[in-house]
Each structure stands twice: as structure tokens, then as C-alpha cells.
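Asker: can you look at this prediction? I've put the sequence above it.
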Amino acid sequence: MFDKLEAILHKYEDINMELNEPNVAQDAGRFASLMKEQSSLTPLVECYKQYKKCKKDLEDSIEMLESESDEELKMLLKEEISNLKNQLPEIEQNLRILLIPKDPNDEKNVILEIRAGVGGDEAAMFAADLYRMYTKYAESKGYRTSLINVETIGIGGMKSVNFIVEGQGAYSKLKYESGVHRVQRVPVTESGGRIHTSTATVAVMPEVTDDVEIDIPPEDVRMDITRASGNGGQGVNTTDSAVRLTHIPTGIVIYSQTERSQLQNKNKAWALLRSKLYDMKMQEQHDSEAELRRSQVGTGDRSEKIRTYNFPQGRVTDHRIKVTLHKIEQILNGDLDELIDSLQAADQAAKLLKMNGNM
């Protein structure tokens, strides 16, 4: 591990030297690339420097203790040595965490797709609850959300909804939400007071940016312009502004009608199509890399039942990490931090275990 850290430190120093060269500042592309690489390495380098300083201080203190005769100074040195010995393992653990390979999608915006599953109208009502939960969570993080398309039912439920969450690190927070969510409660449509179990599926896809190559030949996509339907807002369904894209090789159909502008709907539809195709590509990679899948905490399999929301008991249980929280109302109002932090910690621990086994 420390050979690798030394190599990273030398690389970081080389980047700093190159950034100070006059000709690099004139090359905007090269300068931006170096700045990005420097920024990504800084936390690890700073932590490693802290580790080296702590270790050097410990060695110096031990050396001073061996030659010191003053009892008071010896007591102070012993206390300092004890503190430094306690700090070293913590800093080393932080180094191991920082060495975990970064997910290249972590800093990206995300596109979420929620679909009602088993349970009819109640499943659609639950899908609407999940949509509200994620928009509330995004709002608490300072992220911006915008609808792409929504298919509603008359009693306030959603058969399906697609929306974008924009904000730095949005994917790193929301990527663990993909999978089947289950609700157990008495539906508003139930007159007999019986508890029903319904489901909704959530797919979280990174928004495809310029650094990702997704080849979509024009002949593979049919685009239709139609008049928006439903309650899209004043003026939305009076013009031919809705856009439907059909990706012929996969059969994926994208529909966007939430904006008045045909161009805005077109841009949203293409963003969703690119993300869906990229997501399919990632799924294929996950399916072929069984070892990688085993080291992940629920970020691959869309059919995995990941969480249960039990209203009678007021609890939410995440089945992947065996965590149960008795605060269902707060969670459905967007208070997801405790769940997401626990999922990130579990994922980190699994990757650390795998990394340590390979060292």
C-alpha cells in the first residue's frame, strides 16, 4: 500500500510542476485535465502527508524518551507517544478508504425512473410516495429536480415517472436506491381495513456526459412529435411539443411532454435514452463480473427487493444491510441520510475487505 502511496505522491508533485509551466496554461484542455487530476488526488495526498508526519513525530518522540532524564518531560513524551499511536491506525484506515477506486459516475447528475409494480392502484400511490420522497431528499441536499415524463392515475398515483436530479455527487448518494421497494399498509381504497403488500421499482441511472461514449446511429431512433396529453400545465397540451423516441434495436420508448418547448422535451428525451442505453451497458458488465457484483451493496440488480416500508409498525427495513429504522414518516418526507450513510459505509467496508484480501 505504501509503495502505491509513494507513487501517487510523486505523480501529484509532477502534476504541480507541470501546472507551473507557462506553456501548459496556454493549452486550456491540458490545463483543465491536470487541474481535475490534481483535485482528485489532493485528499489522498494530504492524508498520506498527515500519516508520514504522525509516524515521524512518533519516532522522534520515542527517540527523545530514550535519552530524556527529566521525569516531568518523560511523562509528557509518554502521553504524546500514546496519542500518536492511537492516531496512526485511524489515519491508515482513512488512507485505505481513500485508495478505494472511485466510481467514475459518482459526481454526475442522475435520472430516476419509478414504476408501479404489483398492487394495482395502491402500487401507483406508493410510486407517487417514492417520487415525493426523492424530490424532498434532493431539495434537502440543494439538488434541482425536473420532470421528464409522468403517467398518473386519477386518485393521485403514478404508474410511472421519470425525472432528473441535478447536483454534484447526486449519483454517489442515490445509486443505492435501485431495486424493488415494498410497502405494507391499508390502502386508501380498502374499505375492509386489510393490510396490502404492493411494490414499485426504482432505477437510478447516471446522466451521460461528454466523457462517456454512447454510439446511437440516427437510423436506430425514430422520433415522433405529438400533442401533449393529460394535465401538463397551462399551454402544454395546446401545441405539438411532446417528443417520443423509439430506439429500434432495443425497443426502448421514451416520451417527454413536461415542457412547453419541443426542443426542451427533445433534449430531455435524448438525455433519458442515452442514460438508459448506458445503464444497459453497465448492467451487462455487472452481470459478467460476478466478483464485482459480490463486492457491491445493491447497486446492480434491478429485481432485488431492497427495502420494505411497513406502516402498521412504523418501520423501514433495508434488507441488504439488515437496518431497521422506526421513523417511516420522516423517511417518506425525504430524511434518507441515515439509510444512505449506512449503505455507503457497508459498501465501503465490503470493498475494503476485498482490497485488503488482494494486498
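Answerer: Structure's in. What do you need?
Asker: could you use CA atoms for every contact and neighbour count after this?
Answerer: Fine.
Asker: hey, where'd the strands end up in the stretch 1-150 of the chain?
Answerer: Along the stretch 1-150 of the chain, counting by DSSP state E, counting those that start in this stretch, strands occupy 110-116, 144-152.
Asker: would you turn these into CSV with distance to residue 166 and mean neighbour count?
Answerer: Converted to CSV, the strands of the stretch 1-150 of the chain look like this (distance: least, CA to CA, whole Å; neighbours: other CA atoms under 10 Å):
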stretch, distance to residue 166, mean neighbour count
strand 110-116, 7, 26
strand 144-152, 5, 19
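Asker: ok, which of those strands comes nearest residue 313?
Answerer: Closest of those to residue 313 is strand 110-116, at 22.8 Å (criterion: CA to CA).
Asker: quick check, distance from that closest one to the centre of its chain.
Answerer: 14 Å (CA atoms, centre = their mean, to the nearest Å).
Asker: burial measure for residue 26, as a count.
Answerer: 10 (other CA atoms under 10 Å).
Asker: same question, the one 4 residues further on
Answerer: Burial measure for residue 30: 14 neighbouring residues, criterion other CA under 10 Å.
Asker: now swap in residue 160 and tell me
Answerer: 22.
Asker: ok, and the closest non-adjacent residue to residue 111?
Answerer: Closest residue to residue 111 apart from its sequence neighbours, by CA to CA, 6 or more residues apart in numbering: residue 164 at 4.4 Å.
Asker: put this beside the first:
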Amino acid sequence: MFDRLAQMEARYNALSQQMSDPALVTDQKKFQATAKESRDLEPVVEKYREWKKVSEGIAEAKTMLADSDADLRAMAEEELASLEPRLEPIEEELKIMLLPKDPNDDKNVIVELRAGTGGDEAALFVAEVFRMYLRFAEQHRWKVQVLSESESGIGGGLKDVTAIFEGDKVYSQMKYESGVHRVQRVPATETQGRVHTSAITVAVLPEAEEVDIKVEAKDLRIDTFCSSGPGGQSVNTTYSAVRITHLPTNTVVSCQDEKSQIKNREKAMRVLRSRLYEVEAERIHQLQAKERKQQVGSGDRSEKIRTYNFPQNRLTDHRIGLTNHQLAMVMEGQLQPTIDALIAHDVAQKMKGETVDAA
């Protein structure tokens, strides 16, 4: 481990020298790649330097224990009492830092929510969970763009909604949300006070850049149509909405959020690239990753990853056995404790050498 850390420190020093070279700034692509690699290495190198400083302090103090001067020996014992308890925790942190990282963790994400079992009640819960994610995004200062949404027959409900979440390390936080979310509560339309169970599906896809996945123009069929729903005078009068079909995989993406056909096309292509990227990633890592259909499921209540029980004010994440009795706060976007617990569980499994899927 420490040989690898020494190599990382040497690489970090080399990158720092490159960053100070004025000639590097003229090549923006290389400059950005160098800066990113340097940023990625920096926390590990800083922790390694802390470990070296503590280790050197312990070695010096042990040498002083052999000194004939009683005062120096007393100082050495005090120094050891202070430094030795710090060494093991730093080493544990370094082990965690050296665990293989998900290459998608720094990416933006495409989030897709769809109503499953439960009809109108499921559609209402889609809207509420999406609102929860919007509040969570606000806390992290992420930017959210709605790409498409389909309203249900009752006020405020959504049959489905797709949005892009952009910001710092979005996928590293949101990737654990993929799966079936079950809700238990008394619907507003229930006259006898019975608790109903409904379900929605959530899919979180890392956004693919053009360098990640190449889409050939000949493989696309692009259709335009009139937008529907809220939107002012342009609705049903201009062909601004776009539907893109990737012919080899029969993947269909549509977007009508913008009044501009060009902007809708750009947004639809972002979603299409991300879906195709996921398919390719599954093909390459099929032994490690679940297929998307398994990840998201059919929306049946039995395929749940999480339950939201409103009568008991309880959230339960079934993957790690976590129970939180502050559901009202979670629905206001206070999702971080749950995410942190999932991340900690994932790290613990990796420390054991086990492969764990996000969902």
C-alpha cells in the first residue's frame, strides 16, 4: 500500500510542476485533464503526508526514549501517547481512499421516475419523490433541468418525469436511488381510512459525453411534433417537440420542454447517449452489474428497495436494514443520512473484497 502511495505522491508532484508551466495553459484540453488528475490525487497525497509526519514523529520519540536525560524521556513518552493513537485511524482512511472508485462518480445524472403499481396514488408519489430530489439537489447546489414530464389525471400527479441533475459528484450520491420505491399511506380519495400500498420506479443513469459513446447519424430517426400541455402560445402550433429513435437498439427518447426544436433535440440527445452508455456498460460489466430491467424492475410492490410508511412516519431502506422515523424530514429533502449510510455500507463491503451493486 505504501509503495503505491509513494508513487501517487511522486505523480502529484510531477503534475504540480506541469501546472506551473505557462505553456500548458495554451492547451486547454491537456490543462483541464492535468488539473483534474491533480485534484483527484490531492486528498490522498495530503492524507499520506499526514501519515508520514505522524510516523516520523513516533520514530523520533522512540529514539528519545533511550536518552539519558529524564526530561527528554518524559517528553518522548508524552509525544508517543499523543501520536500513536492517530496512526491506525489514518491508515484505515488511506485504505478506504485507495479502494477502486466508480468511474462514473463525477458525472451528472439523468433521473427517470415512473408510476408503477397504484394508479393515481403512485402518480402523486412520483411528484412527491421528485420534489424530494429537487430539495436534495438544492442542498448540494446542483442544477436541475426537466426534460420531459407526463401529468396524471389528478392535480399534481405525474405519470413520469425525466430530468438532468448537474453538479459536483452527482452520480456518487444519487446512484443508490435506482430501484422500486414503495409507499404506504391513506390516499386522499380513501373514504374508510384504509392504508394503501403503491410503488414507483426510479432510474439513475450517469450522463454520457460524446467521448463516452459515439452515436452515428445514420442510426437515428428524428421526428418532430407539436408540444402538448402547459407552455403558452407555442403549444400545439409549432413542431418544437422532438422524438429520437436509435434504430439499432430501438431506444426512443422524446423532449418537449423547450419552445425551441434545436434545444429539445440537444436535450433528447443527452438522454439518448446516457441510455446507450448504460447499455454498453452493462455489456462490458455484465458479470458485475445488474441489467437495467432488473435494477428498476416492473414497478411491482415486491421488488422494493425502500419503503415510505406515512402512518408510522418511517422510512426503511431494505438493502441495508436502515430505519428512519423522520420520514417527514426526508420528504423535505433531508436524504443525506440515508445516502451516507448506503455509502458507508458499500465501502465496508468493498473493504471485505466483495462486489456490491448500487441497487
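Answerer: Nice, I can see it. Only a predicted model underlies this, so the values are computations on that prediction, with no experimental measurement involved.
Asker: if we can go back for a sec, nearest to residue 169 of the first structure, of the strands of the stretch 1-150 of the first structure?
Answerer: strand 110-116 (9.2 Å).
Asker: present the strands of the stretch 1-150 of the first structure as CSV; the columns should include distance to residue 86 of the first structure.
Answerer: Listed next are these as CSV, based on distance: least, CA to CA, whole Å:
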stretch, distance to residue 86 of the first structure
strand 110-116, 40
strand 144-152, 42
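Asker: how about those, which one is nearest residue 352 of the first structure?
Answerer: Closest of those to residue 352 of the first structure is strand 110-116, at 25.9 Å (criterion: CA to CA).
Asker: list the contacts of the closest one.
Answerer: The contact list for strand 110-116 of the first structure (CA atoms under 8 Å, 6 or more residues apart in numbering) reads 123-124, 126-127, 130-131, 158-166, 170-171, 174, 199-207, 272, 275.
Asker: from those, which land in helices?
Answerer: Mapping the contacts of strand 110-116 of the first structure onto helices (DSSP state H) picks out 123-124, 126-127, 130-131, 170-171, 174, 272, 275.
Asker: can you flag the buried ones in those residues?
Answerer: 123-124, 126-127, 130-131, 170-171, 174, 272, 275 (16 or more other CA atoms under 10 Å).
Asker: closest one to residue 333 of the first structure out of those, please.
Answerer: Residue 333 of the first structure has its nearest neighbour among these in residue 130, at 9.3 Å by CA to CA.
Asker: that closest one reaches residue 332, doesn't it?
Answerer: Yes: contact criterion CA atoms under 8 Å: residue 130 of the first structure and residue 332 qualify, at 7.1 Å.
Asker: what's residue 48 of the first structure aligned with over in the second structure?
Answerer: Residue 48 of the first structure maps onto residue 48 of the second structure when the alignment is built from TM-score structural alignment.
Asker: which residues sit in contact with residue 315 of the second structure?
Answerer: By CA under 8 Å, 6+ apart, the residues touching residue 315 of the second structure are 306-309, 323-327.
Asker: how about a cut-off of 10 Å?
Answerer: 182-183, 306-309, 322-328, 330-331, 338 (CA atoms under 10 Å, 6 or more residues apart in numbering).
Asker: do a quick rundown of the helices in the first structure.
Answerer: Using DSSP H, helices in the first structure cover 2-19, 22-26, 28-67, 71-99, 120-140, 170-174, 262-288, 290-294, 328-332, 337-357.
Asker: adding distance to residue 252 of the first structure, write these out as TSV.
Answerer: Putting those into TSV (distance: least, CA to CA, whole Å) gives the following:
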stretch	distance to residue 252 of the first structure
helix 2-19	43
helix 22-26	44
helix 28-67	35
helix 71-99	38
helix 120-140	21
helix 170-174	23
helix 262-288	8
helix 290-294	25
helix 328-332	30
helix 337-357	30
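Asker: and of those, who's closest to residue 219 of the first structure?
Answerer: Residue 219 of the first structure lies closest to helix 262-288 among these, at 14.4 Å (CA to CA).
Asker: how much does that closest one stray from the second structure?
Answerer: Here the mean offset of helix 262-288 of the first structure against the second structure after fitting is 1.5 Å, by mean CA distance after the TM-score superposition for the first structure.
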